[in-house]
Each structure stands twice: as C-alpha cells, then as structure tokens.
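Undergrad: Fold the following, please.
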Amino acid sequence: MKPEFENIPLVKTGKRFEIEVNGHYAFIDYREMGHQIALVHTEAEPELAGTGAAAAVVEKTLHYIEDNQKKLLPFCPYVFAYIKKHPEWKRIVDERFEGYNQL
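TA: This is a model prediction of the structure:
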C-alpha cells in the first residue's frame, strides 16, 4: 500500500469496511457469517480513482480478517484479483471457497 494510506484507519460499519481520504471514501461491502467474512463489492469514489485507495482498503481489510482469525470468501472480483496478484494472502482464504484453486 502506498505510504500516504498507512495511517488512515479502517472503519468497520454494519455492512462495509471503509477508509476516508480527504472527505472521500473507498469501501468494501461485506457479509459476516460466523468465522467467515465474504467480501462482495469494492468501490472508491470517483475522486479517488487511480490513487491506490481501493487497494489500500483491500489490504487493510485483509489484515483485519487475519488479525481476527476469520476466513475470507473473496466474491468481489477486485479482491479476488488482488489476492491473485499478492498470493501470500491466500493463507486467509477459506479452502472451501469455490474459486480457491484459481487463486
């Protein structure tokens, strides 16, 4: 993640993980089921396009999942692609996830 995002806190609301950058948001919609967290959709407001904010919110969310001993279900195509690009994160993906072998 780019250094400018390192000190921005990750906020977990009832339905999303988000970061705020200069009054704009990058977020991931999620569902939590017991020991699993399904990441469904990642989005950054247009003002954050190309800044790395979406990647930052993904990385912060993956750390949250790992730190809380949860298993990831990466349904969001952006998160799935992020894990393919950073295969070290496959360690937190639930082995029963349908696309596990494609990561």
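Undergrad: Please count neighbours and contacts with C-alpha atoms only from this point.
TA: OK.
Undergrad: ok, residue 34 - how many residues close by?
TA: Look at residue 34: counted by other Cα atoms under 10 Å, it has 8 neighbours.
Undergrad: Next: residue 36.
TA: Counted by other Cα under 10 Å, the residues lying close to residue 36 total 17.
Undergrad: helices or strands up against the longest helix seen in the chain?
TA: Ranked by residue count under DSSP state H, the longest helix found in the chain is helix 53-67. Here helix 53-67 touches strand 16-21, strand 24-33, strand 36-44, helix 77-85, going by 3 or more Cα pairs under 8 Å, 6 or more residues apart in numbering; DSSP states H and E.
Undergrad: One more, so I can put them side by side:
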Amino acid sequence: MTQPVHHQPQANRFVIDADGQQAVLDYQLQGHRMVITHTGVPTALRGRGLAEALTRAALAHAQDQGLKVTPACSYAASFLQRHPEYAALSK
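TA: Sure thing, here's the model as predicted:
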C-alpha cells in the first residue's frame, strides 16, 4: 500500500511521510510551467515506489492545472522517458 502524497503548495513541494521520515519532490513554477527540481527519498525508504508516487502526483497536479513540465532532476527526467503517457506535459 502506497503512503498518501500531500501537496504543500506554499512550499512548492509534494511530500510522503513514512516511518518518521519524509520523501519529497520539490518544484518551481515559472509562468505556466512546473520545473521539477528535486526528488529525494531517504535511504531507509527506498524501494517502496515513493519517488514514483511523488512524481505521478506532481504530474497529475500539473495536468489538472494546465501546466507544462520540465524535469530538472534526473529522477523526473528518467521517469518521463519511461512513461510516454506523460509526453504531452513536457512539450
């Protein structure tokens, strides 16, 4: 079961709280574009799909808001390459 993803718009961040730690995805808004700047999962939480859950939540939010996405972090860039269903968001 995946932990719930919480959006913290005032901090430009998506967060998952698990086992007393946080996995995060940070972004910046640049006009009508969401730039994903960092995806971080503590070592103890890795292998649970948390980075994927954070990225999917961010992409869903971008889509709902009519934003385009620029992946400035390596995880987000790799994720978008592996998931062509999100290609329209990055054009």
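Undergrad: Single out the most deeply packed of the helices and strands packed on helix 53-67 of structure 1.
TA: Among these, strand 16-21 has the highest mean neighbour count (mean count of other Cα atoms under 10 Å), at a mean of 21.
Undergrad: whereabouts in structure 2 does that one align?
TA: With TM-score structural alignment applied, strand 16-21 of structure 1 matches the range 13-18 in structure 2.
Undergrad: Could you do stretch 37-50 of structure 1 as well?
TA: Stretch 37-50 of structure 1 covers residues 34-47 of structure 2 once aligned (TM-score structural alignment).
Undergrad: if I read this right, residue 73 of structure 2 contacts residue 36, doesn't it?
TA: Yes - using Cα atoms under 8 Å, residue 73 of structure 2 is in contact with residue 36, at 6.3 Å.
Undergrad: dump the residue contacts of residue 43 of structure 1.
TA: Residues in contact with residue 43 of structure 1, defined by Cα atoms under 8 Å, 6 or more residues apart in numbering, are 26-28, 54.
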